[in-house]
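[1] Sequence and computational prediction follow.
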Amino acid sequence: MKTLKTLLPFVAILLLYSCHYLDDYTGGPISVPPQLVLEENTQYELPFEVLTTTTEGVEIRNGGYGSGATAHPTKKGEFYAITDRGPNTDFLDGKKFPVASYTPRIGLFAVTAEGNIILKKEILLKDPHGNPISGIPNPEGKGATGEIPYDIDGNQLPFDDFGLDAEGIVALHDGTFWISDEYGPHIVHYSEDGIELERISPIGINEGNRGRKIPAVFGKRRPNRGMEGLGITPDESTLVGIMQSTMYNPVRIRTDLTRILFFDLQTGTTKQFLYRQEDANLSNSEIVGLSNTEFLVIERDGKFSGSGPVQKHIYKIDVSNATDVSAANDNEEFGLLINEKTLEESSWEELEAAGIQPVSKVLVTDLVNKTGYPHDKLEGIWLIDNHTLGCINDDDFAVTDEDDNGIIEQKILPGTTPTIDASSLYMIKANF
């Protein structure tokens, strides 16, 4: 009996801890820490619904979650994932949007005790007046990329001042979100209900009346390769955005140099650092803060496994000894110049001679070697704990346009058995 009395306090503690995950006190679905129920290196599909089916029988799914991901700041079994601008294909001098009214959105997902991924909530993104936005490109002067929008029949669509091609997401403890995109590129602050609070851009747009902006050089981003990843330092003081690929600064240049932006949320001051990719034309798809100086970065190609050498890498980077390459004048169109050349025009040898060092980087994990990763677009990292990642792909709403002719096709994974690509979670153990 004495032994039982001794154990009772510990049993009570265990029961109390367990109840936190057995009941969320709202009558909603149960969520648990993924480490308790998910198998490592295993595919778990995110739920979806069919938006519409084309006359050719192609399913357009919603779906689409995986352009970016972030941990719920307080609930360990839950995470947020974001869609991009919606289903689209290349067409003429722009993009065809088969569901032109689609609104980019945030999904709140949970892992259940049974090891399933469930969608608990959708948050549609809205303009400052509370009206749902679209993923249609911005007009000139508002963040235009030069892409002309068309509907499914090939008719030109009107531009959207508040349109967003969302790619990176941060969830704060106050319930609000910061999102980066590929148009402006914009960094936009949204309320917990998805209403725009502030929009910051390199072209002087500032919805929110705070007069803050991104350095003008970021306006040189390539169409569809803008600020692909967005993270935040653990103290929530500084947003950290990473450009997907080399910017066209001043012309169409494709090298292995990309930029990282630090944006102090209190002061609006910025810093810039250089990141050196393993090869030209790769994509940096996500950045996640580990400390105020260390981050995880996705660096990938756009290939499916089995189509030759494939890269789906996650690196740990450190900016401690990297050079801040901010221009003396933040409004300078081309940014810092070296020997009258932009940084994108300069070789790494020239940059080193000028005393410029990129961030240091070390490989954390190779998802193809670890999991056989079948998807083309690794785009989201969810930091589960200090040694565990949730990795999510973008399934492009299950559609593609392989011939760049505007004809919508089903996005099928390579293999002997035809399988429609689906946004999926993989739990990965790694040392970082």
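    Perfect, I can see it now.
[2] from here on, contacts and neighbour counts on C-alpha atoms
    Will do.
[3] OK, contacts around the nearest residue to residue 124 once chain neighbours are set aside?
    Nearest residue to residue 124, sequence neighbours excluded (C-alpha to C-alpha, 6 or more residues apart in numbering): residue 105, at 4.4 Å. Counting by C-alpha atoms under 8 Å, 6 or more residues apart in numbering, residue 105 touches 82, 83, 84, 122, 123, 124, 125.
[4] and if we set it to 10 Å?
    Contact partners of residue 105, counting by C-alpha atoms under 10 Å, 6 or more residues apart in numbering, are 64-65, 81-86, 122-126, 132-135, 166, 194.
[5] now residue 344
    Contacts of residue 344 by C-alpha under 10 Å, 6+ apart are 246-259, 334-335, 337-338.
[6] taking those one by one, which sit in strands?
    257, 258, 259, 337, 338 (DSSP state E).
[7] Wait, the second one touches residue 279, no?
    Right, residue 258. No: between residue 258 and residue 279 there is no contact under C-alpha atoms under 10 Å: 11.1 Å.
[8] Residue 14 belongs to a helix?
    Yes: when DSSP: H, G, I helix; E, B strand; the rest coil is applied, residue 14 is found to be in a helix.
[9] ok, now how distant is it from residue 8?
    10 Å (C-alpha to C-alpha, to the nearest Å).
[10] Repeat that for residue 185.
    Distance, residue 185 to residue 8, by C-alpha to C-alpha: 57 Å.
[11] Among the two, which residue is more densely surrounded?
    Higher neighbour count among residue 185 and residue 8: residue 185, with 31 against 11, using other C-alpha atoms under 10 Å.
[12] One more to weigh against that first structure:
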Amino acid sequence: MRHATLPYRPARCGRAGPDRPCDSICRRLPTDLPAPRHDGSWTYRSPAPIGAGLGLGGFSDLVPADSSGREFWTVTDRGPNADAAVDTDKIFLKPDYTPQILRIRLGRDGGIEIVRRIPLRVPAGRTDPVTGTRFLTGLPPAALTAERPVGLAGEVLPDDPYGLDSEGLVRLHDGSFWISSEYGSSLLHFSASGVLDTVLVPAGSAYTAPGVRVLAILPAVEAKQKNNKGLEGLTVSADGRTLYAAQQTQLSNPDSKAAKKSRVQRVFRIDVSRSTPRLTGEFAFAREADSATDGGWSTSAISWLGPDRLLIEERDGLRPTVWTRLSEVDFGGATDLLGSRWDDPATVPALELDASSVVLGAKRPVFDAAAAGLTNGKIEGISVLPGRRGTVELFLVGDDDFGVGAVENGVVVPNGAVSRVDRYTLPAGAVVLDRR
């Protein structure tokens, strides 16, 4: 497997092979840079009640609302849930919960204030079959996932054709939003007021939603995701014309064993400058070897640094985190996989098992959360803003899972987590932002 070349002296790469994309990251930080500086934390102290004895939470991305470093957009995920005894089941503690886009403010007292809430809705003239209103839910659409929703008592809940597990968020210059959903690798477009109008899905998908434009432009192979492990990381170029969407984990390609064995993940580039979105690129990078959690690491957040250059997260789900690292990945010299044989689910061997014939994105570590003393966990949103004299302000938000750790004997076990934003200053030279 070859690697695109970048500035700085590269480290020696290990021998590539079917299950060894690379033994090391190919570009290293200069060793004379000072460590990141922690500049503050903000906590959502009194979560608004959402019913069922639970509070608002699940913050799953972070997008600057302006240049102040004080106000951001975030999105809640599908609502309070927990693992069930059956692997394909998921317990929904509030089935009628409506995911929301939130505008938050970081207060001078260290608190987080919600200054605007935008509940997501179905198109005008339509009714969500679960809520009986225009407000949609986080219950899965059957056409995009085999995950089965159940209630506390184990009763099977209805599917929702409009449902989404909202994870990544971007806001375009016209005020509208794109959201990535883990259900079947899908991307959804909402108006500035939160009305769904367009959904992007993999080729060959049977997904439909009344009143919604469905475009099957993602590669068919993208349907080979594990349940609830679809597209999660999402970002947009500074000019608002190009989306980048990253897989949460490796594809189950050709099977679920490959998802644990592989270290290859894909990123998609999508032109949204016109009324009809168009897929314009598909790239891959090698994630770090996950020996601690047996394939349990996730990429939950990405941020745009420049054309085909992204800040990409790899993390565990522990509180506090043991492994949360951000790397700059440059796809400028990487192989464009779009329309190639690697998009065909029948290709043998699958790219996820042997990527030796393609050039992966060049990767350079930027931030190690544990080494920087971050005590938060499950970071699901990252945001960068230019600082002074070439420094960069890095903001990270942790998903508290609505405070739900598990369900045991029909009783919710709290996880003790909070919704929190942390800010670090990265030294000059650590990363370069292109704001053209």
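    Yes, it's here. Treat the numbers as computed from the prediction; the structure is a model and nothing was measured.
[13] before we move on, the earlier item: any idea what the residue nearest to residue 124 of structure 1 aligns with in structure 2?
    Counting by TM-score structural alignment, residue 105 of structure 1 lines up with residue 100 in structure 2.
[14] number of nearby residues for residue 372 of structure 1?
    If we define neighbours as other C-alpha under 10 Å, then residue 372 of structure 1 has 13 of them.
[15] try residue 52 of structure 2
    Residues near residue 52 of structure 2, counting by other C-alpha under 10 Å: 9.
[16] hang on, isn't it packed against residue 79?
    No: assessed by C-alpha under 10 Å, residue 52 of structure 2 is found out of contact with residue 79, at 11.4 Å.
[17] so what sits against both of the two?
    When contacts are counted by C-alpha under 10 Å, 6+ apart, residue 52 of structure 2 and residue 79 have 93, 94 as shared neighbours.
[18] Select only the buried ones of the contacts of residue 344 of structure 1 in PyMOL?
    Burial among the contacts of residue 344 of structure 1 is assessed by 16 or more other C-alpha atoms under 10 Å; the matching PyMOL selection reads:
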select buried, resi 246+247+248+249+250+254+255+256+257+258+259+334+335+337+338
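[19] And the equivalent of residue 317 of structure 2 over in structure 1, how far from residue 244 of structure 1?
    Using TM-score structural alignment, the equivalent of residue 317 of structure 2 in structure 1 is residue 302. Note on residue 302 of structure 1: its distance to residue 244 of structure 1, by C-alpha to C-alpha, is 12 Å.
[20] Of these two, which one has the most company?
    residue 244 (28 against 15).
[21] residues in contact with the more buried one?
    Applying C-alpha under 10 Å, 6+ apart to residue 244 of structure 1 gives the contacts 167, 182, 221-222, 224-229, 258-260, 281-286, 298-300.
[22] Please spell out which residues along stretch 309-327 of structure 2 are buried.
    Under the neighbour-count criterion of 16+ other C-alpha under 10 Å, stretch 309-327 of structure 2 has 309-317, 319-327 buried.
[23] From one end of it to the other, what's the distance?
    Per C-alpha to C-alpha, stretch 309-327 of structure 2 runs 10 Å from first to last residue.
[24] cool, stretch 89-98 of structure 1 as well?
    Start-to-end, stretch 89-98 of structure 1 (C-alpha to C-alpha) is 8 Å.
[25] What of stretch 194-212 of structure 1?
    Stretch 194-212 of structure 1 has an end-to-end distance of 21 Å (C-alpha to C-alpha).
[26] again with stretch 172-181 of structure 2
    Start-to-end span of stretch 172-181 of structure 2 (C-alpha to C-alpha) is 18 Å.
[27] Please identify the buried residues of that stretch?
    By 16+ other C-alpha under 10 Å, the buried positions in stretch 172-181 of structure 2 come out as 172, 177, 178, 179, 180, 181.
[28] mind listing the strands for the stretch 101-250 of structure 2?
    Residue ranges of the strands in the stretch 101-250 of structure 2, as given by DSSP state E, counting those that start in this stretch, are 112-119, 148-150, 166-171, 177-181, 186-190, 196-202, 213-218, 231-236, 242-247.
[29] Pick the most deeply packed of those.
    Most buried of the strands of the stretch 101-250 of structure 2 by mean neighbour count (mean count of other C-alpha atoms under 10 Å) is strand 231-236; its value is a mean of 30.
[30] so that one versus strand 242-247, what angle?
    Strand 231-236 of structure 2 and strand 242-247 are oriented at 160 degrees to each other (axes from the mean of the first three to the mean of the last three C-alpha atoms, to 10 degrees).
[31] what's near enough to touch the aligned partner of residue 242 of structure 2 in structure 1?
    Aligned by TM-score structural alignment, residue 242 of structure 2 pairs with residue 238 of structure 1. Residue 238 of structure 1 is in contact with 231-232, 261-270, 289, 292, counting by C-alpha under 10 Å, 6+ apart.
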